[in-house]
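Peer 1: Mind looking at a prediction? Sequence and model below.
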Amino acid sequence: MPAADGRFPRTLFSVGGEPDARFSLANERTFLAWIRTGLALLAGGVALEALSLGIHPGFRFAASLLLLVAGLVTPIQAWYGWKRTEAALRTETPLPSAPLTVFLAVVVCAVGALVLLGVLLR
């Protein structure tokens, strides 16, 4: 069915067939989970700076900056991941991977290391 029903983005909904609603809804839940992750990363970055915890200021700032950057990039991953997965569902092709998962794992490890060093070296 073409996207004459007003769904966005039109280019996506005009391709392939209509997938099982359960799969589209699961894709939407995954999108929302990525959004929640981005919000949590942003909140963590703001909290590190706003609460002025007993962490070395340089390490605290670096960890906060990493969290904020990751929090800003994550919603982009959410959108493109949702769109790519929905397209794969509609065209019955293999599901794509999420390219930012390794990036986020590295960022979270780096933040943990920075906070640990910041506490030890204060």
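Peer 2: Okay, I see it.
Peer 1: from here on, contacts and neighbour counts on C-alpha atoms
Peer 2: Fine.
Peer 1: Helix or strand for the most centrally placed residue in the chain, just tell me which one.
Peer 2: In the chain, the residue lying closest to the centroid (Cα atoms, centre = their mean) is Thr74, at 2.8 Å. Per DSSP states H and E: Thr74 is located in helix 57-91.
Peer 1: Which helix or strand lies directly C-terminal to that helix?
Peer 2: helix 100-120.
Peer 1: ok, and for the helix holding Thr74, which residues are buried?
Peer 2: 57, 59-68, 70-72, 74-75, 77-79, 81-90 (16 or more other Cα atoms under 10 Å).
Peer 1: Could you find the closest non-adjacent residue to Thr91?
Peer 2: Leaving out its chain neighbours, the residue that sits closest to Thr91 by Cα to Cα, 6 or more residues apart in numbering is Gly16, at 4.8 Å.
Peer 1: I'd like to know how far the one you found sits from Ala105.
Peer 2: Using Cα to Cα, to the nearest Å, we find Gly16 at a distance of 34 Å from Ala105.
Peer 1: What of Pro96?
Peer 2: 18 Å.
Peer 1: ok, now Leu116?
Peer 2: Applying Cα to Cα to Leu116 and Ala105 gives a distance of 17 Å.
Peer 1: Between the two, which has more neighbouring residues?
Peer 2: The residue with more neighbours, out of Leu116 and Ala105, is Leu116; 15 against 11, by other Cα atoms under 10 Å.
Peer 1: Next up, a structure to set beside the first:
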Amino acid sequence: MNGTEPDPRFTLANERTFLTWLSTSLALCAGGVAMAAVADDVFVPWARTVLSVMLVALAALAAGMAYPRWRNIQRALRNQAPLPPPALAAVFGYGVAAVAVVALVLILMTV
């Protein structure tokens, strides 16, 4: 990578953020697998499948975008340029919120 070596604290903070994206991805994937394994009498099968697919898709997106995000931030740090905006933050925020709303509706329907 071109540019000057940034302050190690910033590089390490960027690395911690990268690892957090991977941890988030793992948690979303585990949630998707857990949703798929829910007993048949809890939710209708298509709803479990939709929730599972949404969670695992968010997990794949988080894992797939973690390294490019780390690389872009590291490049900006080295070139003393503005940091790139968190473009996927809205996708994850709204995605997890959508999963929560669908799960809440399904829970209320079974009560």
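Peer 2: Sure thing, it's come through. Only a predicted model underlies this, so the values are computations on that prediction, with no experimental measurement involved.
Peer 1: re the thing from before, what residue in the second structure is paired with the residue nearest to the centre of the first structure?
Peer 2: For Thr74 of the first structure, the aligned residue in the second structure is Ala62 (criterion: TM-score structural alignment).
Peer 1: Next, count neighbours for the counterpart of Arg29 of the first structure in the second structure.
Peer 2: Counting by TM-score structural alignment, Arg29 of the first structure lines up with Arg16 in the second structure. Using other Cα under 10 Å, Arg16 of the second structure is surrounded by 13 other residues.
Peer 1: Next: Leu42 of the first structure.
Peer 2: Neighbour tally, Leu42 of the first structure, other Cα under 10 Å: 21.
Peer 1: follow-up on the earlier one: nearest residue to the match of Thr74 of the first structure other than its sequence neighbours?
Peer 2: Ser25 (5.4 Å).
Peer 1: Please verify my assumption that that neighbour contacts Gly64.
Peer 2: No. Using Cα atoms under 8 Å as the test, Ser25 of the second structure is too far from Gly64 to be in contact (9.1 Å).
Peer 1: shared neighbours of those two, anything?
Peer 2: Common contact partners of Ser25 of the second structure and Gly64 (Cα atoms under 8 Å, 6 or more residues apart in numbering): none.
Peer 1: ok so, going back, the helix holding Thr74 of the first structure vs helix 100-120, what angle?
Peer 2: Helix 57-91 of the first structure runs at 160 degrees relative to helix 100-120, counting by axes from the mean of the first three to the mean of the last three Cα atoms, to 10 degrees.
Peer 1: Can you give the distance of helix 57-91 of the first structure from its chain's centre?
Peer 2: The chain centre lies 3 Å from the centre of helix 57-91 of the first structure; the measure is Cα atoms, centre = their mean, to the nearest Å.
Peer 1: Check how far that helix sits from its aligned residues in the second structure, on average.
Peer 2: Helix 57-91 of the first structure differs from its equivalent in the second structure by a mean of 0.8 Å after superposition (mean Cα distance after the TM-score superposition for the first structure).
Peer 1: If you drop the residues flanking it in sequence, what lies closest to the counterpart of Ser52 of the second structure in the first structure?
Peer 2: Using TM-score structural alignment, the equivalent of Ser52 of the second structure in the first structure is Ser64. Distances taken as Cα to Cα, 6+ apart put Gly45 closest to Ser64 of the first structure, at 4.1 Å, once the chain neighbours are dropped.
Peer 1: contacting residues around the residue opposite that neighbour in the second structure once aligned?
Peer 2: Aligned counterpart of Gly45 of the first structure in the second structure: Gly32 (TM-score structural alignment). The contact partners of Gly32 of the second structure, by Cα under 8 Å, 6+ apart, come to 51-56.
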